[in-house]
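**Q** could you work out the structure for the sequence below:
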Amino acid sequence: MSIRVGIVGISGFGGGEALRLIANHPFFELVYAAGDGSAGSRLLDRFPGVAPKLAGLVIEKWDPGSLPKLDVLFASLPTGASAEALARVPKNVKIVDIGGDHRYVEGWTYGLADVWPAQIKGQTRIANPGCFPAATLSALAPLLVNKLIEPGNIVVDVKTGISGAGRGGASSRFGFAESNENLQPYSPLKHVHMPEITKTIEQLSGGSAAGLVFTPHLVPMTRGVLSTIYCRGRATTAQCLDAARDFYAGRAFIRVTDDLPQTKWASGSNLAFISYAADPERNLVIAIGVIDNLGKGAAGHALQNANLICEFPETTGLDGMPVWP
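**A** Next up is the predicted model:
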């Protein structure tokens, strides 16, 4: 079975990672690539290591009105750039939007694949979670569902690699000289990922997440997200770990670990590593989630969602080990 696939925004970091994964997928055939600044060039010009079978594919100017016959379209566009255009994609084309325009939008399914796989199967419009929510919510979900923490008293401190800022439109503060040996907090209290984290916490817990505090930081590395989450709860460390192992039993991409995870563990993969440290006497639970921001935080998660809506095993094309070191 061959599924005809297209990627919009292919020359960006997320689109390039989608290309890498799709090129090795046994059932997905990349037949369409689109971008703006890269339009007119071949994939080989942008990605010198691309497989020969894809090398001559020409990147087209993104126009939803002139799509070839497609089964699935991956859209990796900046937040604010996809809503209008994707509304003009034919209904018979399944879409996985890696960007932020359709998260919790009517008519789109929020694609938190490791938590709600059954809700994703059979859908045609999937909004991929953001990288920070993917790391944070993976660690929080078992605690919220089992009422081990208070949903209204959560503080999230996240560190991310520079590639999370995207390839296009990055300001000078993301350059090597500015980011090397530097740690930068940004967008406290108003980051674009806060609404989806808030809504998902409320859906999982049945309570209010009004007290959510979320601050991301840029760290001088290329890939990776580490989310440290401070919660109120009387559970022990063992109870948190047991709840997570039970909640994610049989889920291929979630690894619950006794040791606190590191970003290198997930590099180049669709894995999420989660762990906990708790002190019931202090009413404190610390949850930690680690992912690759381009893998589970973007293209890997998107491919997992595409597998679900196309009724393939979730691990298809995604079962490679992380890159080490």
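
**Q** okay, CA-based contacts and neighbour counts for the rest of this
**A** Noted.

**Q** can you get me a residue count around residue 246?
**A** Using other Cα atoms under 10 Å, residue 246 is surrounded by 11 other residues.

**Q** that one: helix or strand, and which one exactly?
**A** Counting by DSSP states H and E, the element that carries residue 246 is helix 237-247.

**Q** name the residues of that helix that are buried.
**A** For helix 237-247, the neighbour count (16 or more other Cα atoms under 10 Å) marks 237, 240-241, 243-245, 247 as buried.

**Q** got it, and stretch 34-45?
**A** Buried residues in stretch 34-45 (16+ other Cα under 10 Å): 34-35, 38-39, 42-44.

**Q** circling back to that earlier point, and the two most separated of the buried residues of helix 237-247?
**A** Farthest apart among the buried residues of helix 237-247 by Cα to Cα are 237 and 247. That separation is 15.4 Å.

**Q** and this one, please, so the two structures can be compared:
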Amino acid sequence: MKIGILGASGYTGEELLRLLLERQDIDVIYITSRRYEGKTLTEINPRFINTRFESLKFESFSEEKILKCDLIFSCLPHGESKKILEKFLGKVFIIDLSQDYRKDERVLYGLTNIYDVYTKHFLKRTFKKDLIKKYKIIANPGCYPTSIIIPLYPLIKGNFIDKNTLIICDSKSGASGAGKKLKEDLLFCELNENFYCYKPTNHRHEEEIKYILNTKKLKFTPHILPIERGILSTIYFKSSYSLENIKSLLREFYKNDKNVKILNRYPQLKFVNLTNEIHIYLDYDKENDLFILLSAIDNLGKGASGQAIENLDILIKYSLI
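**A** Below is the predicted model of the structure:
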């Protein structure tokens, strides 16, 4: 299968190349970068020396080369993907890692865990193959939304969370989630031994989470940790169901999904980094009648590039590509 990667020099593009290196069924034939156009991949990233990708060279945008690919991973910045990709809908398969198509009704939201691809469950979404056949595009979910939607989806769809309660989502991410673009707040001397909240209102991921969960009663607040990768989300909600009832629903909903693990201990980032897994833990504060739901993912793996490859595998599973 011939693959192209738009924006291949960013963190998600580099992670895709690292993961695809292990896939003998994949041949990466086209990578782009405005910053490094004309340079070889190994000039920028020496880890690919003596690998089958060492001859790749960063190129400029080419409609002709895109159409020669079986599938394109788009790692372009938010706001730029749609401008470029719109003309290719229905012509070449696309997995878009930006936010541009996540609320587009024509496009499948690519959080494979909440569809019936692993387990038939009455709360799961039907995987809309016809939609993919028509438009040939999947919107890869955001990293923060992935860490929040997966644990909350079965609870909200099963009416296990009180409808009048506000769901509070407090999330912390490694700095790679902000991308490679130079920003003062992400300089080593600013971030090292530091920890801070950013954009506590009107964050684009809050709207994405509300849209997919079909709820308005949710508040999301992101923070930056002085680490490279990983997301830990702490989610607070009220429910009339017992701790064991809710745990049982989570286990049943995800019972055949090898990458969703319901733990009996608090999740830690070191156990999910460089994986496609999400680790989930549920606890109950009796004094305050409050449930605490914890989740951990790798923001570059399950939260981005690893999940994009999961979406590629679903296309292959259903013989759509």
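
**Q** quick one: TM-score?
**A** Laid over one another, the chains give 0.90 as their TM-score (TM-score structural alignment, normalised by the length of the second structure), with 304 aligned residues with a Cα RMSD of 1.8 Å.

**Q** of the buried residues of stretch 34-45 of the first structure, which is the nearest to residue 176 of the first structure?
**A** Of those, the one sitting nearest to residue 176 of the first structure (Cα to Cα) turns out to be residue 38, at 23.1 Å.

**Q** ok, which stretches of the stretch 51-200 of the second structure are helices?
**A** Using DSSP state H, counting those that start in this stretch, the helices of the stretch 51-200 of the second structure run over 63-67, 81-85, 129-135, 143-157, 188-191.

**Q** mean distance, the fourth one to its aligned residues in the first structure?
**A** It refers to helix 143-157 of the second structure. In the superposition against the first structure, helix 143-157 of the second structure averages 1.0 Å from its aligned positions (mean Cα distance after the TM-score superposition for the first structure).

**Q** quick one, strands of the stretch 201-325 of the first structure?
**A** Per DSSP state E, counting those that start in this stretch, the stretch 201-325 of the first structure carries strands over the ranges 213-218, 225-231, 254-256, 272-279, 284-291.

**Q** what does the stretch 1-150 of the second structure give?
**A** Counting by DSSP E, counting those that start in this stretch, one finds strands in the stretch 1-150 of the second structure at the ranges 2-6, 27-32, 58-59, 71-74, 93-96, 108-109, 137-139.

**Q** could these go into JSON lines alongside distance to residue 287 of the second structure?
**A** Listed next are those as JSON lines, based on distance: least, Cα to Cα, whole Å:
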{"stretch": "strand 2-6", "distance to residue 287 of the second structure": "51"}
{"stretch": "strand 27-32", "distance to residue 287 of the second structure": "55"}
{"stretch": "strand 58-59", "distance to residue 287 of the second structure": "58"}
{"stretch": "strand 71-74", "distance to residue 287 of the second structure": "47"}
{"stretch": "strand 93-96", "distance to residue 287 of the second structure": "44"}
{"stretch": "strand 108-109", "distance to residue 287 of the second structure": "38"}
{"stretch": "strand 137-139", "distance to residue 287 of the second structure": "41"}
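
**Q** which one of these lies closest to residue 50 of the second structure?
**A** Closest among the strands of the stretch 1-150 of the second structure, using Cα to Cα: strand 27-32, at 15.5 Å.

**Q** so where is the closest one in the first structure?
**A** Using TM-score structural alignment, the residues of the first structure aligned to strand 27-32 of the second structure are 29-34.

**Q** now that stretch: how far from the chain's centre is it?
**A** On the basis of Cα atoms, centre = their mean, to the nearest Å, stretch 29-34 of the first structure sits 21 Å off its chain's mean C-alpha point.

**Q** repeat that for stretch 188-204 of the second structure.
**A** Mean-position distance between stretch 188-204 of the second structure and its chain equals 20 Å (Cα atoms, centre = their mean).

**Q** what do you get for stretch 231-241 of the first structure?
**A** That offset, for stretch 231-241 of the first structure, works out to 26 Å (Cα atoms, centre = their mean).

**Q** whereabouts in the second structure does that stretch align?
**A** Counting by TM-score structural alignment, stretch 231-241 of the first structure corresponds to 237-247 in the second structure.

**Q** end to end on the matching stretch, go ahead and measure it.
**A** 14 Å (Cα to Cα, to the nearest Å).

**Q** same deal with stretch 100-109 of the second structure?
**A** Terminal-residue distance, stretch 100-109 of the second structure (Cα to Cα): 11 Å.

**Q** okay, it sits on what stretch of the first structure?
**A** Stretch 100-109 of the second structure maps onto residues 101-110 of the first structure, going by TM-score structural alignment.

**Q** and the alignment partner in the first structure of residue 160 of the second structure, how far is that from residue 70 of the first structure?
**A** When the first structure is aligned by TM-score structural alignment, residue 160 of the second structure is paired with residue 148. Distance of residue 148 of the first structure to residue 70 of the first structure, computed by Cα to Cα: 45 Å.

**Q** kindly report the same for residue 154 of the first structure.
**A** When distance is defined by Cα to Cα, residue 154 of the first structure is 42 Å away from residue 70 of the first structure.

**Q** the more surrounded of the two?
**A** More crowded of residue 154 of the first structure and residue 70, by other Cα under 10 Å: residue 154, with 21 against 18.

**Q** my guess is the more buried one meets residue 202, correct?
**A** No. Counting by Cα atoms under 8 Å, residue 202 is not a contact partner of residue 154 of the first structure; they are 11.8 Å apart.

**Q** name the residues contacting each of these two.
**A** With contacts taken as Cα atoms under 8 Å, 6 or more residues apart in numbering, the residues that reach both residue 154 of the first structure and residue 202 are residue 209.

**Q** point out the most buried one among the strands of the stretch 201-325 of the first structure.
**A** Comparing these on average neighbours per residue, with mean count of other Cα atoms under 10 Å, the densest one is strand 284-291 at a mean of 28.

**Q** run the chain-centre distance for that strand.
**A** With Cα atoms, centre = their mean, you get 17 Å for strand 284-291 of the first structure.

**Q** that one corresponds to what range in the second structure?
**A** Aligned by TM-score structural alignment, strand 284-291 of the first structure falls on residues 290-297 of the second structure.

**Q** mean shift of that stretch relative to the first structure?
**A** Superposed on the first structure, stretch 290-297 of the second structure shows a mean distance of 1.1 Å to its aligned residues (mean Cα distance after the TM-score superposition for the first structure).

**Q** who's in contact with that stretch?
**A** For stretch 290-297 of the second structure, contacts defined as Cα under 8 Å, 6+ apart pick out 147-148, 151, 230-239, 266-269, 272-273, 276-285, 303.
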